[in-house]
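Participant: requesting a structural model of the entry that follows:
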Amino acid sequence: MPAMMPFVSVCLMLACLWQIQSSQGHPSDLHNVAYNKRVTVSSKHPHHGGSKAVNGLFDDFATTDRERSPWLRINLGRNYYIHEIEVFARRDCPHCGKQLHNIDVKVGKTKDSMRMCGHYSASARPGGQIAIWCPYGTVGRYVQVQIVRGEASHLSVAEVIVWGKRK
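Facilitator: Sure thing, here's the model as predicted:
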């Protein structure tokens, strides 16, 4: 029986570590607070509306029309502590990553009081993930992703995941 003790100790330690972490290495108290929430876009595309950015599916996408500084805004419905925002590029075509470039990611308690969480200055790879960590204590109801530099462009995203917890 004493020979089993190291094995049991390792199993207990692994179980504790698993409990602390949830999917994608996030603490277990964080959840995707954007899932199936209301999305507004700066311009509407007839077949790829904003709701497709928060439906949990990575094989479809939301997109704006071609314009300068296009944006997508998620209404979380209430204030949350926001930890991280992941933006996923389309993977269905080789040039789709260029439709997600030079983005600002902002969070705010109102649409008029958005604060910067982070900026990504390159173009995404097709199917690529952009992870933006917000400053500690960031609270907001709205999350906005916006292209802020370059020529007129579409803003296309496969999915936006907002890791947060109730305030």
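Participant: could you use CA atoms for every contact and neighbour count after this?
Facilitator: OK.
Participant: against Leu17, how distant is Met5?
Facilitator: 18 Å (CA to CA, to the nearest Å).
Participant: residues of the biggest strand by length in the chain that come out buried?
Facilitator: The longest strand of the chain (DSSP state E) is strand 71-88. Within strand 71-88, the residues that qualify as buried by neighbour count (16 or more other CA atoms under 10 Å) are 71-76, 79-88.
Participant: and if you look at stretch 54-74?
Facilitator: Judged by neighbour count using 16+ other CA under 10 Å, the buried positions of stretch 54-74 are 54-56, 58, 60-65, 68-74.
Participant: so of these, which ones are in strands?
Facilitator: Checking these against DSSP E, those in strands are 62-63, 71-74.
Participant: okay, now stretch 119-139: how far is its last residue from its first?
Facilitator: Counting by CA to CA, the terminal residues of stretch 119-139 are separated by 18 Å.
Participant: next, the buried residues of it.
Facilitator: 119-120, 123-134, 138-139.
Participant: which outside residues touch that stretch?
Facilitator: Contact partners of stretch 119-139, identified using CA atoms under 8 Å, 6 or more residues apart in numbering, comprise 79-105, 107-109, 117-118, 158, 167.
Participant: swap in stretch 154-162?
Facilitator: 31-35, 52-67, 70-72, 82-91, 96, 99-100, 127, 146-147.
Participant: to compare against the first, here's the next sequence to fold:
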Amino acid sequence: MSFHIKTRSQDIQADVRMKIIMLSTVLCIALIVKFGHAQEIQFLVQNFSEFWRFAWEYPACEIRQCGNHGVREFSQCFLLSVNLSGSCRATQSSLYDYRGLAMNAVDGNLNSNYMKASCTSTQSDMNPWWRADLRRSRGIHSIRITNRRDCCSQRLNGAEIRIGDSLDNNGNNNPKCATIKSAGHSETFECGGMQGRYVNILIPGRREYLTLCEVEIFGTQEGGVDCL
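Facilitator: Below you'll find the model as predicted:
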């Protein structure tokens, strides 16, 4: 016979998760009530259990207004615009040392001190790049990048974010979402629902070390409505 002992840490994690779920649900309802019509609010009430289920499954979603679409599309987009990074594969142009693995950018750890082994790093490559493989094409709404803070944050200046389905030139020829003009600690870049399986971050035109401490890719899960 085996027994499962619930630790205080697990209790705290469960409590934090529940608070996030409640906040996500309340915010979603508030936005729908504000932007929706009477029949759309009725739809929300009738389908509240679905809202709760999605909030439980995807608590780390982004809050966004999906144009002028009805509340049905808005609610699905809101709750299904989730961080896709956790299920992706990652690779990069080279490896600086054992601390700088490509997967460190999608490990869920926002620590921005390279010595803590939660950031990536290439060698000083010409046109260094990092790539996430989302396993299938997705609608990408935004990407949040956490930069290194213990030193050298300026290295990321001029980096490009590219999204698409091609692996030509290691994926670096795909359409561009944004350019990082002046890298800070953490910044979100809107990609407007660009479609793609691969998300690349590259520094074009110079020899540089590419270091990323976290890359959060927010997009539409399977079955969701891409309403951007």
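Participant: work out the TM-score between the chains.
Facilitator: Aligned and superposed, the two chains score 0.78 in TM-score terms (TM-score structural alignment, normalised by the length of the first structure); 149 aligned residues with a CA RMSD of 2.5 Å.
Participant: which among the contacts of stretch 119-139 of the first structure end up buried?
Facilitator: Taking 16+ other CA under 10 Å as the criterion, what is buried in the contacts of stretch 119-139 of the first structure is 79-91, 96-105, 107-109, 117-118, 158.
Participant: separation between the residue nearest to Arg149 of the first structure when sequence neighbours are not counted and Ser51 of the first structure?
Facilitator: Using CA to CA, 6 or more residues apart in numbering and skipping the chain neighbours, the partner closest in space to Arg149 of the first structure is Asn102 (5.8 Å). Distance, Asn102 of the first structure to Ser51 of the first structure, using CA to CA: 22 Å.
Participant: state which helix of the second structure is the longest.
Facilitator: For the second structure, the helix with the greatest residue count under DSSP state H is helix 8-35.
Participant: and the next element down the chain from that helix?
Facilitator: For helix 8-35 of the second structure, the succeeding helix or strand toward the C-terminus, using DSSP states H and E, is helix 38-46.
Participant: which other residues reach that following helix?
Facilitator: Outside of helix 38-46 of the second structure, the residues within contact range by CA under 8 Å, 6+ apart are 29, 32-33, 70-72.
Participant: just give me the match in the second structure for His83 of the first structure.
Facilitator: Under the alignment (TM-score structural alignment), His83 of the first structure maps onto His141 of the second structure.
Participant: and the closest residue to that match other than its chain neighbours, how far is that from Ser142 of the second structure?
Facilitator: By the measure of CA to CA, 6+ apart, the closest residue to His141 of the second structure outside its immediate chain neighbours is Gly193, 4.5 Å from it. Going from Gly193 of the second structure to Ser142 of the second structure by CA to CA gives 8 Å.
Participant: quick check: neighbours shared by those two?
Facilitator: Residues within reach of Gly193 of the second structure and of Ser142 at once, by CA under 8 Å, 6+ apart, are Gly219.
Participant: who are the contact partners of His48 of the first structure?
Facilitator: Under the criterion of CA under 8 Å, 6+ apart, the contact partners of His48 of the first structure comprise 61-63.
Participant: which one of the ones in strands among the buried residues of stretch 54-74 of the first structure sits closest to Cys11 of the first structure?
Facilitator: Ile74 (40.6 Å; CA to CA).
Participant: the closest one maps to what in the second structure?
Facilitator: Ile74 of the first structure maps onto Ala132 in the second structure, with residues paired by TM-score structural alignment.
Participant: for Gly108 of the first structure, same thing?
Facilitator: Gly108 of the first structure maps onto Gly164 in the second structure, by TM-score structural alignment.
Participant: for that match, what are its contacts?
Facilitator: Remark: with contacts taken as CA under 8 Å, 6+ apart, Gly164 of the second structure is in contact with 137, 171, 174-175, 194-199.
Participant: quick one: map Asn83 of the second structure onto the first structure.
Facilitator: Using TM-score structural alignment as the criterion, Asn83 of the second structure maps onto Asn32 of the first structure.
Participant: OK, contacts around its match?
Facilitator: Taking CA under 8 Å, 6+ apart, we find Asn32 of the first structure in contact with 161-164.
Participant: of those residues, just say which sits nearest to Cys11 of the first structure.
Facilitator: When the contacts of Asn32 of the first structure are compared for distance to Cys11 of the first structure (CA to CA), Trp163 wins out at 28.4 Å.
Participant: that closest one: how many residues sit nearby?
Facilitator: Around Trp163 of the first structure there are 21 other residues, counting by other CA atoms under 10 Å.
Participant: gap between it and Gly25 of the first structure?
Facilitator: Relative to Gly25 of the first structure, Trp163 of the first structure is positioned 11 Å away (CA to CA).
Participant: among the buried residues of stretch 119-139 of the first structure, which lie within strands?
Facilitator: Judged by DSSP E, strands contain the following of these: 119-120, 123, 129-133, 139.
Participant: how about those residues in CSV, adding distance to Ser153 of the first structure?
Facilitator: CSV is the format used below for those (distance: CA to CA, whole Å):
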residue, distance to Ser153 of the first structure
His119, 17
Tyr120, 16
Ser123, 12
Gln129, 19
Ile130, 18
Ala131, 21
Ile132, 21
Trp133, 25
Val139, 30
